[in-house]
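Visitor: compute the structure for the input listed below.
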Amino acid sequence: VTGRVTDRESGDRLAGANIYIAGTRVGTASDAEGHFTLEIPERLRGKFRLVASYVGSHDRTRPLALPLDRDVTVDFALAPSQLYMDQIVVTGTRTERFLKDTPVTTQVIKSREIAESGSNNIADVIQEVTGVTIEQHDRFGSVTDLQGFDSNHILFLVNGIKVIGRLNGQFDISQIPAADIERIEIVKGATSAIYGSQAMGGVINIITRKPRHRLQLNGNLKIGSYRRINSGLTASLPIGAWSSKLFLGLRRFGGFDLDASDPFEDGSRFQKYNASLQAAGPVGNAAQVSGELSYFNERQKRILNNVFEAQTTNNRGEFKLSAKADSLLPISVKANLEYSLYRHEYGQIVRSSGFYKASDPTDNGYLLTEFLAHKTLGKHALNAGYSLEHETIRSRRVVNQFQQSVLQSLFIQDEYKLSAALTLLAGARYDHHSIYGQQLSPKISFMFSPWHTGRIRFGYGRGFRAPAFKELFLDFYVSDVNLTLKGNPDLKPEQSDALNLDYEYWNNNNYHVRLNLFYNQITEMISDVRVPGQGLTYTYKNFEKVKTWGGEWDMDFFPTDWLELKMGYRYMDSWVSTTGQALSGKLKHKGHTSLMFSLPHHIKWNIRALFYGPRYDYYIDDATGELSDKIKIPSYVLIHSNLSYRTPWHVKLILGVRNLTDYVKKFWGPMPGREWYAGFSFNY
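Guide: Modelled structure (predicted):
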């Protein structure tokens, strides 16, 4: 029996699919092109059932009656599974695990969901995940929130490697395009035990598509309101035993102005360019090597008043090299090397003359050398790692115009199968930092599997966030308003203790339900404060204690082959020691629901609604230290919809709308009104 296995939705050839005769051990696997050949033993000739299976897809069975004197060709087009419990994930334990078997609660967004959402960037995608909030900021871009932790306390990874380029501690996740993403893994709660600083609130790991060992060309183009253009092109090329991939992306946005009566422009105009080149292949018979070069350029402009226009420029270049050997030594080993450079520059343009007045640029450098090891001993799955990180900042706004730090880290982790139904995961990480000293971060998790399709997980973790360079060494004077900003070299790391209790249950074909309860206590919180008796002079201090707690519920339900329903809700409350109030600007209530229809003739339509509950913003009076007036930010609902049609010529046509209700938010993160878009994608 010969044939080929493909994905029914995309038409992609599926490499490594299993093809076997039901009830026997006779089987084979598809090659890189999805082709397979299976020899049928004499004793089985006649009637039998041939099964094709692939991770993340529904099995397909074909009954056959094979004459003795003739070969047959059987092709399988496997439908993607709506549930991803057999999806391989890596973020929660830093080793490959099926999603259903990882002891650390992990949420996954697949490329199919990204494509069908019509999202422009990663920020648009993850804001529809239960428990994740994205806020648009006029200076910091798309700011992420997990369980009350903003992006200052969240570690962002691309293919498992840290991404640099934060502004005042905030990382703009919209810098990453959605076009080249394979999946996104989200782990909430303190994960400093394996990732160190910045992971006290959680980890978001964006995993791009791997190079394919065949000639392949993918592309997309989308044009929308506000002069928006989103485009991407991916080309894969085999080179001997190696695979390579080139990605090019361009995004443009024309900005928006919500009030024509003033000269101020609410939404920035921007253009963003992304480029990456990846290669992967074997070195000898024992090791696999992969490398990547990537570049990002962004320029934003926004009118400030009748005289000036602001311009922000960001550039980031990265080089990554990874080598993995499973059979060279008695243990599986992996080595990672990364070198990144990031430059941020803010300036103002005189609108009448075009004269550009640049502020002082900030240059960040980051070098990582990392070694990981894995060994399975009976019921123990042992992991250990060592890393050396060197980070620099060069700016006229920091003391001596240059600062650097060296961090050495060691972690160890044991995943112990206590019984068929109970797994224990315990680990700790030791960090030695050249500025703030030593840090120990333990973590322990239990996973109880009372049923084949049910999991109960409980975890405790200690997290921390090291003070940023500018919090330690800022030295800046704003002459226009007589304002002085100074860092504090005596700052200590922020600390957090996190508890998570998670229950999930699923049926392989119909539904998935998850309930998560969380509690976080943060001490030594770093905040900016006014220095008494020194006019408008501000510095940073460890003085706040913060608590956050709440629950999350989400459900995926597939009543028929043509309908998918998703729902989710999060409640979160918080307390700040200095004010006795909840955290300023944080949502207590957030919910979402979506309907996806798979219609005849390869037509898909979805409609998605997001609910944002009311919240309160307040400020502390600098002179008195008292709480200022509370400002209520009212609740609102956003509705998005996307329609797609896959033609017989490997081209998909797209039409959609974001913010269907035309909700406009001018303050606390400007938001434009309704946005229409249309486009296409292709896969050859």
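Visitor: can we go C-alpha only for contacts and neighbour counts from here?
Guide: Noted.
Visitor: what helices or strands is the longest strand along the chain leaning on?
Guide: Of all segments of type strand in the chain, defined using DSSP state E, the longest is strand 537-560. The helices and strands touching strand 537-560, judged by 3 or more C-alpha pairs under 8 Å, 6 or more residues apart in numbering; DSSP states H and E, are strand 483-486, strand 511-530, strand 563-576.
Visitor: how about the second one: buried residues?
Guide: Pointing back at strand 511-530 there. 511-526, 529-530 (16 or more other C-alpha atoms under 10 Å).
Visitor: ditto for the first one
Guide: If you call a residue buried by 16+ other C-alpha under 10 Å, then strand 483-486 has these buried ones: T484, L485, K486.
Visitor: and the helix or strand following that strand, what other elements does it pack with?
Guide: Sequence-wise, the next helix or strand downstream of strand 483-486 (DSSP states H and E) is strand 494-507. Strand 494-507 is packed against strand 454-465, strand 511-530, with contacts defined by 3+ C-alpha pairs under 8 Å, 6+ apart.
Visitor: W649 should be in a strand, yeah?
Guide: No: residue state for W649 (DSSP: H, G, I helix; E, B strand; the rest coil) corresponds to coil; a strand is not indicated.
Visitor: that's a helix at A115, yeah?
Guide: Yes: secondary structure of A115 (three-state DSSP): part of a helix.
Visitor: what number of residues are in the vicinity of it?
Guide: 18 (other C-alpha atoms under 10 Å).
Visitor: residues touching it, list them.
Guide: A179 (C-alpha atoms under 8 Å, 6 or more residues apart in numbering).
Visitor: distance check, it against G160.
Guide: A115 is 22 Å from G160, where distance means C-alpha to C-alpha, to the nearest Å.
Visitor: got it, and I122?
Guide: I122 is 16 Å from G160, by C-alpha to C-alpha.
Visitor: name the residues of the longest strand of the chain that are buried.
Guide: So, applying 16+ other C-alpha under 10 Å, buried residues of strand 537-560: 537-542, 544-558.
Visitor: I122 and G160: which has the busier surroundings?
Guide: In this view I122 and G160 are compared by other C-alpha under 10 Å, and I122 has more residues nearby, 21 against 16.
Visitor: before we move on, back to that, could the helices and strands packed on strand 494-507 be laid out in JSON lines, adding distance to Y386?
Guide: Listed next are these as JSON lines, based on distance: least, C-alpha to C-alpha, whole Å:
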{"stretch": "strand 454-465", "distance to Y386": "18"}
{"stretch": "strand 511-530", "distance to Y386": "27"}
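Visitor: next, the second sequence, to be compared with the first:
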Amino acid sequence: MFKIIFSIVGALMLPVITFSQHHSHNHGHEIADSLTYKQISEITVQGALANKLNFPYQMVLGEEAVSHGFITPANALHHVPGVALSRDAIWATSVNIRGFSESKLLFLADGDRMQTASDVAGVLSTVDMGNLEKIEVIKGAGSVIYGTGAMGGVVNFVTKRPGYTEKFKTNGQFSTGFHSVNSLWENNLNVNLTNHDWYLTLDGSYRMAQNTTTPDGKLANSQFNDASWGLKGGMRNGDNQELQVNYNHFEAWDVGLPGGSVFTPGAIVRYLGFTRNQLNGEYVFKDLSHVLKVLSIKAYTQNIKREVENVANSTTAVFPGSYNVTSGLKATADLYFNDYETMTVGVEGWNRDQQTSRMKISTASDTIVIREQPTPRANMFDVGIFAQHKWVVDPKYWTINTGLRLDFIRTANDTAFREISRYKYVNGVRTEVPANKTVLFQEGTKNELAYSAHIDVAFKPAERHKLILSIANAYRVASIEERFKYIDQLGMPLVGNPDLKPEKGLFSNLSYAYTGKKLLFNTDIFASYLFDLITEKEGLYSGIPAWISTNVDQALYLGGEFDLKWLISHVLDFETHASYVYAIDAKTKEHLPFIPALHGIVKLHYHFHDKIGAYAEMDWEFESEEEHGESHEAHRHAIFNAGFHTTPRKIGMINVQFTGGVHNIMNLAYEEHLSSLRGINRLEPGRNVFLKAKILF
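Guide: As a prediction, the model looks like this:
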């Protein structure tokens, strides 16, 4: 399969290279953007992809995430307007972007797809917080760049990578920290070796945490342990060619799952293991001709393994597991025609293989063991071509960006049976028992064609002011899990549907940005209309009540966001933002479930002689009765946080830096609206005092 992808990519990129070598040389004028600080800008979301579309985009710096004491990447993203935290556990967290949950979002690690089952959160937490350079977020339809899966938005985790130096140098950093709320001890090490033509970097981390303390006591089964290590290398041949290689291994174990809607209320569930391995290589050519400015070819493979233990009651335990491998190849070319017109074209192919297993053990009388397959062995193959064009109509006022993507998608699966085998132990002797060979899903293959398009018009009515109108269509084919899953954790089963239609949608976004000398203001108003929305509805499957994946009628999403930053003085700045989403079934007019509540942050930041900075913030959420039924006090709250950070201070041969703070200063008892915590105690973490020291060498 990988050879097929490589052949297709090579064939489709050859005309681009040939065209660029014969294109006439057109020279234009340099274009200067009057906005020196932009929230919505031309962005590079993926290593080789210089995106020219003005998507609603925001970024969280890795250093900012560390200094604020966030435990998982999703905690850090919760501070981005339009992004809400979704929680299955303290460790197992995810995000919701403008009302779209994890299944409608695409997550990338250094531009590589992170694909696994989304019935329980976890994949975002496999990113090492201490090795993050930044987190990039596209809000809205990203299908025109990334294809299926990017309907609701894209999150890309960019890890640290050193630069080249004139002579051989070594540097690095070691950090250690502690959080009082769960006795979290975290450690991170990074070592860089750099030279004029090459670099090598090694990083690693280790964390362990006990049960989290809430205002009502300990949150049982909320402990976690994780560790990671990675190796990056780079080598350049002159100024125009560069090779980059990256390997990363992450592993978590004994991770408590006090949440998760697929489990029964009294179940004790944990990840026995959660492992992610990533390997990629990228070769970049620069200035091949006057037209072909950058040509990038990247290959990657990533596997994710999950092992779960579900002790449903005193006599029954369930052990599900899954193994997903995603491999891909991508080639992109940045074309320059003149200072007013540029284009990015590319081709991408990827293949995902999935295997699942489930073992049920019952000791009510004899010990009975049942082996099952939650989903059949299946794979999804996707190959797509895309183009993005930027036209500066008037350097002072108008810019038009367009994009188009075409995809071929093939999904194939083996036959799946209700049971693979069944046996029991009587007086220690194993005895085979006839298994239930009822067919859940027949072997099959499905081919689909899809396209997506995007256009945005940017207008600058005056200096420091900018308006952008973006219109896009997007699609998302049903995932392997939505088509074929049969999840039975001793509650109501979740059953897939092989005949699901792709989700389709129309998306619009109107942005306004003002960039003053001391004031930055951004606001977005958006509307999305979805067709054939995939959701779960209660029904009968083989005579058994179940939640079945189903296409429903149209859905309407409306909302808005704003973000304001004000430099009050050279030592004091103010920041606030808020976001709101309103989502209904367009036919029944009923409110859609699992939509984030109105949420915002107010923050003051003080700088003292460039030596120490301190902040105080209020994180608030308001849930209306009209949208979510009877009001719950815990879904209307205001949390107060404070913290500090110092600049590096030289002590001998090293520099030392400290960060710390307090989360939930008032120790307020509250629940997150999108939390799935089960049992009696469903509260968010209580007061947390954290302190972190960093040594730079």
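Visitor: wait, which of the helices and strands packed on strand 537-560 of the first structure is closest to N205 of the first structure?
Guide: Nearest to N205 of the first structure among those is strand 511-530; the distance by C-alpha to C-alpha comes to 20.1 Å.
Visitor: tell me roughly how far that closest one lies from the second structure on average.
Guide: Following the fit onto the second structure, the mean deviation recorded for strand 511-530 of the first structure is 1.2 Å by mean C-alpha distance after the TM-score superposition for the first structure.
Visitor: tell me, that strand lands on which residues of the second structure?
Guide: Counting by TM-score structural alignment, strand 511-530 of the first structure pairs with residues 519-538 of the second structure.
Visitor: also stretch 176-196 of the first structure?
Guide: The aligned range for stretch 176-196 of the first structure is 127-147, by TM-score structural alignment.
Visitor: what's the end-to-end length of that stretch?
Guide: 23 Å.
Visitor: apart from its chain neighbours, what residue comes closest to the equivalent of F253 of the first structure over in the second structure?
Guide: Counting by TM-score structural alignment, F253 of the first structure lines up with A209 in the second structure. Computed as C-alpha to C-alpha, 6 or more residues apart in numbering, the closest residue to A209 of the second structure that is not its neighbour in sequence is L184, at 4.2 Å.
Visitor: rewinding a little: nearest to V657 of the first structure, out of the helices and strands packed on strand 494-507 of the first structure?
Guide: For V657 of the first structure, the closest of those is strand 511-530, at 27.8 Å, according to C-alpha to C-alpha.
Visitor: and the equivalent of S496 of the first structure over in the second structure, how many residues sit next to it?
Guide: The pairwise alignment with the second structure assigns S496 of the first structure to G505, based on TM-score structural alignment. G505 of the second structure has 23 neighbouring residues, counting by other C-alpha under 10 Å.
Visitor: quick check, G505 of the second structure in contact with A527.
Guide: No: between G505 of the second structure and A527 there is no contact under C-alpha atoms under 8 Å: 10.4 Å.
Visitor: so where do the helices sit in the second structure?
Guide: Along the second structure, the stretches classed as helices by DSSP state H are 2-22, 62-67, 73-77, 143-146, 480-484, 625-628.
Visitor: count of residues packed around the counterpart of V406 of the first structure in the second structure?
Guide: Counting by TM-score structural alignment, V406 of the first structure corresponds to F381 in the second structure. As a burial measure, F381 of the second structure scores 20 neighbours (other C-alpha under 10 Å).
Visitor: how far away is the closest residue to F381 of the second structure other than its chain neighbours from D112 of the second structure?
Guide: Computed as C-alpha to C-alpha, 6+ apart, the closest residue to F381 of the second structure that is not its neighbour in sequence is N351, at 4.4 Å. For N351 of the second structure, the distance to D112 of the second structure equals 12 Å [C-alpha to C-alpha].
Visitor: one more: G491 of the second structure?
Guide: In this structure, G491 of the second structure lies at 35 Å from D112 of the second structure, with C-alpha to C-alpha as the measure.
Visitor: these two: who's more crowded?
Guide: D112 (26 against 14).
Visitor: map that one onto the first structure.
Guide: Checking TM-score structural alignment: D112 of the second structure goes with I161.
Visitor: ok, now which ones touch R343 of the first structure?
Guide: Here R343 of the first structure is in contact with G165, T313, N314, N315, R316, P361, T362, D363, N364 (C-alpha under 8 Å, 6+ apart).
Visitor: tell me which of the residues you listed fall in strands.
Guide: Assigned to strands by DSSP E, the following of the contacts of R343 of the first structure qualify: T313, N314, N315, R316, T362, D363, N364.
Visitor: can I get the residues you listed in CSV with distance to L418 of the first structure?
Guide: Below are these laid out as CSV (distance: C-alpha to C-alpha, whole Å):
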residue, distance to L418 of the first structure
T313, 53
N314, 50
N315, 49
R316, 46
T362, 51
D363, 49
N364, 45
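Visitor: adding neighbour count and distance to G224 of the first structure, write the residues you listed out as JSON lines.
Guide: Below are these laid out as JSON lines (neighbours: other C-alpha atoms under 10 Å; distance: C-alpha to C-alpha, whole Å):
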{"residue": "T313", "neighbour count": "17", "distance to G224 of the first structure": "24"}
{"residue": "N314", "neighbour count": "19", "distance to G224 of the first structure": "24"}
{"residue": "N315", "neighbour count": "18", "distance to G224 of the first structure": "26"}
{"residue": "R316", "neighbour count": "21", "distance to G224 of the first structure": "27"}
{"residue": "T362", "neighbour count": "21", "distance to G224 of the first structure": "34"}
{"residue": "D363", "neighbour count": "18", "distance to G224 of the first structure": "34"}
{"residue": "N364", "neighbour count": "20", "distance to G224 of the first structure": "34"}
